[in-house]
Every structure is written in C-alpha cells, then in structure tokens.
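Visitor: Have a look; sequence and predicted model below, questions after that.
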Amino acid sequence: MNYRAIIIGAGQAGLAAAHELHRRGFTTGPDSDVLILDANDGPGGAWRHRWDSLTLGRSHGIADLPGLAMARPDPQVPASTLVADYYGSYEEEFGLQVMRPAPVRRVEPVHPTDPDSQLQVTLIDGRSFTADMVLNATGTWDNPYIPYIPGIESFRGRQLHTRDYTRKEDFAGLRTLVVGGGLSAVQFLLELAPVTETIWATRRPPNFTAREFDAGWGLAVEKAVRERTHSGLPAASVVRTTGIPQIPDYLNGVADGTLISRGMFDRITENGVVFSEPDSQHAEGHGPSRSNELQVPESWDPLPAGTELEVDVIFWNTGFRPAMRHLAPMRLRSPEGGILLADEVTPARDNRVLLVGYGSNASTVGATRAGRLAGRRAARHLEQKVVSAA
C-alpha cells in the first residue's frame, strides 16, 4: 500500500511526530495518509521493557507529549507500567492508529537512481509499504552496545546488558562485575550491593560533576551533543556529556566502597577478567561535565595491571547506539561515522528521511521537540509535493 508518510516507532518521538501531522490534517491508520509502525506488542516504546524497580522517581522522568499531560506519577508503580498506560491513552485520545508488532527490516528507494523516488519500507515478515517520506523514531533500545574484549566468548559465567536486567534477586550470592561509567551502572551498583558482591569497572575515572542538573544543564548537554552530530560525528557517550550528579545517595555509595571504580580490564578468562593500565587519569568529560580535575577523587582506585579477578557475572552497562540498521540502504552516514544533519532532524544526504530522537534529541524532552519539528517538516514537504504535482 502507498502512504504520504510512514513513521517508524511509536515511542515519545514517534507519537509527537504523529500528533503534529494529525494536528495538520493528516489521518493515521492502515487506510489513511500516515502509517505508524511499531516493533512492540503494545504501547510504551522502550519503556515497556524496563525493569520493575525503575520508577519515574529514579529515572530522569519523561516529558509531556503535546496536547495531553501525564498524570502525576506514582513513585511506587514501575515506570514500564506508567509510561505504557500514558502512551496508550495518548494513542486513543488522538486516534493514532499504530500497526504492531511491525518490526522493520529495511528502508530503500523504490527507484535508486531517482532522488525524488518514493521509499519502500519492508517489514521482517516480508510485507512492504511505500511512502513519500519516512520519519524514523526507532531510538536506541534495540541496539545495545557491548565492547569487544578478547576472551569474551570464553567466559563461563553469565553475561547480560542493561536491557536484560529484571530483578536484583537473580544476582543473590554471586560476584558481579558491573561495567560502565553512566547512571545505569551507578544505580545498579547501589541496587545490587545488598544481595551480591560487586566490583565496578570503568575505562576512565567516574565523571562526577559539581554542576546542578537544572534546565540550563539540560540545554548545555543538548548543545554539546548537537555540535558533534551536526558535524557528522557519532554522539559522545551519555556519561561523558551529562556526568554523574553529586547527590547524597551516590556520595554515600563512594564512602561505603560501592561506587569506587577499579579501572578496566583488557582480557576475559573462563572465570573472570584481567585488569589493564588505565586509559586515562582524567574523566574526560564533554560539554557541561568537562572538568580539569576529578570532582570525587576517592571514587577512582584502579587495580594494578595484570590483576586477575574471578567473577560469576559480567553486567554490561555500556550504553546503546542508534537502532538504524534498517536505514543502511539509504546511505545516510558520513565518512566520520555519524549522520551529517542539515538541521535537527534532516539528514544532509536525503531529505526524504527525517531522524526523530537522534543525537541531541534522544531525551524525552528533545524527542518531543524533534517530533513536532519533524511533523512540521514532513507536512511542509508533502504539501509542496502536492503543489508541484498539480
């Protein structure tokens, strides 16, 4: 079937974009102007997969979607439940019909040599649809990043990534190596400490920052990320840009030994890891978290190179990358490895695709803003296409 536009992803960014198109008179649904595809079984985007101990009080929270504010969240209810209910209510309120589950395999021009050709979107199950534009809002959840360390395939214990976590009881009585310098690693270390022996591994000293996490901080983070992504560079890791706030829970974790990094390992054995020389003695913050000195130096106590530790679990909290493999046929990437942007949502190489929630717009605040912008861009492009055809 043929559509004016196809939105891939029904999380914060995708719903904001769909709402903007709806507000401008475009209909959504299988037999309408705009088709919304989502890989999940139900509403909630990536939030529906989060662990039960994560509540909106412990995360950064989410921004209100345009036209419908979220009710005051109950801090006792899992974020996965609250956000799924909110997104589901939003879809119903504005009649945003979403096709799901509908994971996408690839997006490509119908006629590769024609720069004005429609785009074909093919699903994993083989179904395909065409459209004048594609608004990509697939986020990062489906592309977890685990660095390759020699020996990783030989480890006999359990390995898991942030997205695989369910509950702390699964770690009871085990020796757990938590890898990563971001807030997820910090929060998991504190959550797991009562039930398991933990060791914290980071490549650089923990990037604690003295800066208050206020609105100005958020804008500074987005500016720092935008400078990289708009130049065609991959976005810097979240922790290098945001830093770790010096709140009492985290400082107490340093004081009791839970939040002290022992450096990084460069080899994995059948039963553990072998630590290496630190890459750096500086946190190497980026943007608002940049500092010339360690803010909490006692959080950094690397083990001597060659130290071997036996562990039962390696818990990778090493972040995510944009989930955009399906866009590979569009050849959007620059030689630097990122996607050069003409503006906040438009790739310089092809304006038939809009990237919603990419780079500096990955937060729910940024995704909402980018969704509205993408909706406006798409509406304008489609209206001009109609005029040109006439």
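Guide: Yep, that arrived. Remember, predicted model here, so these are calculated numbers, not experimental data.
Visitor: drop to CA atoms for contacts and neighbour counts, all remaining ones
Guide: OK.
Visitor: which residues sit against the helix or strand containing Ala18?
Guide: Assessed by DSSP states H and E, Ala18 sits inside helix 12-23. The contact list for helix 12-23, computed with C-alpha atoms under 8 Å, 6 or more residues apart in numbering, reads 7-8, 27-28, 36, 45, 65-66, 87, 91, 94, 96, 135-138, 356-357, 364, 367-376, 378-379.
Visitor: Which of the residues in that helix are classified as buried?
Guide: Of all the residues in helix 12-23, those buried under the rule 16 or more other C-alpha atoms under 10 Å are 12-22.
Visitor: Please compare the first structure with the one that follows:
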Amino acid sequence: MNRIWDAIVIGGGQAGLASGYHLQKNELQFLILESEEQATGSWPKYYDSLKLFSPARFSALPGIKISGDPDRYPTKLEVISYLEDYQKHFNLPIVKNSKVISVVKDNKVYMIQTASGSTYKAKTIINVTGSFNNPFTPYIKGKELFKGRTIHSADYLTPEAFINQRVVVVGSRNSAVQIAIELADVSNTTLAVRHPVKIVSQKILGKDLHFWLRIIGFDTFPFWKFGKKVPTSDSVIDSGNFKEPLDKGKPDQKQMFTSFYSEGVVWPDGTKEPVDTVIFATGYQSNFPYLLEVEALDAEGNPIHAGGVSTSTPGLYYVGIEGQRSFASATLRGVGSDAGYVVRKLLAYLETIK
C-alpha cells in the first residue's frame, strides 16, 4: 500500500508486455495491472479465423521472435501462445484480475484504484488498454424498429450461428471483408460499403507488402514529429483469399443501406429487404474513463498526447494507440518501438522529480 513504484502499466496485452520489457531492461520497479485472467489483451476475444496481416518475421515483440516459418501469417491461437510464452520468459510482474477504475494524482504520485479494492502508488503510468472494449456502432435511422439481430464484429467468433441466414456486414476494411467472405460460405451475405472494397496484394515482386513498407521507411516514419496525422489506409490486404470470392460476388457488395425497417434494411434505391443479422465491422473508440480525473483526455475522450507522451498530465504515457507515432503503431509489430520511446521519455521524467 505504501510502496511507490517507478511505473504502473495499465493493461497486459501486447502493448503492456512490450512496455514491461523496456521497463525491465532499464531496471525500473514496476507492475503490470491486467483486468482479465490472461495477459493476452484482446486476442482471445477476436473471431476464431483471424490471422495476422503481417508475417511472423515482422510481427514479434522485442526480445523474442515468433517461432516457426518466419513468412507465415500466425493465427489467433498462435499469437495467444506467443504472448503467454513472452510473459513467462521475461517473468514480467503481472497482477491479473486487476481492472483499474480510477486514477488520481497527489503531488507527484499517482494513486491507482482497482475494482478488486487494491490501491497502488506510482511515479508514472503507462496506459496500454487500447479501445477494443469500446466498439463503435453508428446510429442508423430505424435501428430501434429492427426485429432482427445487430452485433459488432467484436462479438463475432465463428460462422456456425449464421448458417442459412441473410446477413449484411457493414464495413470495407480487412475484418469486415474476412468475416463476410467466411460467412458467404454458409449464408447469403452482403458487404454494405460506402465505397467498393480496395484490394492491395499481400505480395509484391515475391515479397510481403510489409517488407516494402519497412524498406521505404513508411511503416515507421514519424509523421507526428512534423505535426502531421499518421495516414490511415482504407485498402484491404489480400493474402490471396479475398479477390476471387469478391469477384464472384461471394459476398456481393452494395452501397450502404440508408435505414432499417422492422424486418430488415432499406437500400439507397428504396428497396426493402428482409435481413436476419447485421454485423457492424465499424471499428472502436477510445475508452479511458479512469483518466478523467487527471485531466488527460480531450472533450471526445481521446488522450491528449504527442507520440505517446501526455502533454497535459506529466508522468503519464501511452502505448497501443492507432497512429501514435507511425503507421505500425498499435500493431504487434509496432508496439515494441513505441514502448521503447515512451520508456526513454519516462526515464527522463523520473530524473526531474528525484
């Protein structure tokens, strides 16, 4: 209760483990507070068929490579196993079942309260909880009238529950396309899109796309240092399994529907079509309510930061935010570099408060 740690890491997924690696490497006294029974982040909750979009050789956390063929695309279960082995290998100090519910700051010390009733003190905090626990579902006219089922892709695991259904998947990025193609084998599935799906080949001149992104420096280019927002891509990376089914109309693509009605959806031409299930693959939003009291968030609940360093709350840092420092930020291949950067900033801050 009275011990003051050099750092507390909030979240034990891939970003938390990478942060722990760099904190340990610099011989700091720290704990990782993980809300779940497993310190594997959101991976156990993703749909079962998910694979990494980058090959194993580019997807490891610092210190340990992903074993096996470096050119394969690891599955969800392989990533979970890798993260479990990673924390054991480095013997990272993880306190599980410790969901953080509030953070306050008294002078130069943070007080972290968990749902289990424990309180921790720390000179610094690295927040790595991401946004998976806050799926974004846009409001569409008539949604409250729809008698069918609506879910977010965060709640989708396997296609078995949708056999012989009429399903509409909303979205045009990788997850939406992968889920829709999988469902099209067992159901009548449509992708509802704003713009037609854009396909980018996974292999260019025999090399994975991420090889070229790294060679030209785009993957890790620090746009934020120049006051620029890190660009996002609306293209779908095709490992070879997407183009053919899309070309065959399995699933087909339609312009996003304009509204719901009791039995289904209304397409832009006014056609009403009965639908059993609508799946929104529409992303996630920031969700850090426990940081409100330390005035770390803007009016929309997003962290106020530059490259993962809070610009409003000294001693507070982030890892795992999309576009935090580069195109690779928030990915398995990018969190190690981001964690190394914020830990260097954290060390400099600790020097100032001695």
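Guide: Everything's here; your move. The shown structure was predicted, so the numbers you read here are calculated from the model rather than taken from an experiment.
Visitor: All the strands of the stretch 1-150 of the first structure, residue numbers only.
Guide: Assigned by DSSP state E, counting those that start in this stretch, the strands in the stretch 1-150 of the first structure fall at 2-8, 34-37, 98-99, 104-109, 119-123, 128-136.
Visitor: Deepest-packed of those, please.
Guide: Across these, the average number of neighbours (mean count of other C-alpha atoms under 10 Å) peaks for strand 34-37, which reaches a mean of 26.
Visitor: give me the stretch of the second structure that that one matches.
Guide: Taking TM-score structural alignment as the measure, the second structure aligns residues 30-33 with strand 34-37 of the first structure.
Visitor: mean deviation of the matching stretch from the first structure?
Guide: The superposed stretch 30-33 of the second structure is, by mean C-alpha distance after the TM-score superposition for the first structure, a mean 0.9 Å from where its aligned residues fall in the first structure.
Visitor: Among the contacts of helix 12-23 of the first structure, which ones are in helices?
Guide: If you go by DSSP state H, the contacts of helix 12-23 of the first structure have 87, 91, 364, 367-376, 378-379 in helices.
Visitor: Val239 is in contact with Leu183 of the first structure, correct?
Guide: Yes - counting by C-alpha atoms under 8 Å, Val239 is a contact partner of Leu183 of the first structure at 7.3 Å.
Visitor: Which one's more surrounded, these two?
Guide: Neighbour totals were compared for Leu183 of the first structure and Val239, and Val239 leads with 22 against 18 (other C-alpha atoms under 10 Å).
Visitor: That one in helix, strand or coil?
Guide: helix (DSSP: H, G, I helix; E, B strand; the rest coil).
Visitor: Could you measure from the closest residue to it other than its chain neighbours over to Glu191 of the first structure?
Guide: Nearest non-adjacent residue to Val239 of the first structure, counting by C-alpha to C-alpha, 6 or more residues apart in numbering: Gly182, 4.8 Å away. Applying C-alpha to C-alpha, to the nearest Å, the value for Gly182 of the first structure to Glu191 of the first structure is 15 Å.
Visitor: quick one, helices of the first structure?
Guide: For the first structure, the helices defined by DSSP H cover 12-23, 79-93, 183-192, 215-229, 238-242, 248-255, 364-389.
Visitor: Just name the most buried of the ones you listed.
Guide: Highest mean neighbour count among the helices of the first structure (mean count of other C-alpha under 10 Å): helix 12-23, with a mean of 27.
Visitor: That one vs the second structure, mean deviation?
Guide: Mean for helix 12-23 of the first structure is 1.1 Å (mean C-alpha distance after the TM-score superposition for the first structure).
Visitor: Good, we can wrap up now.
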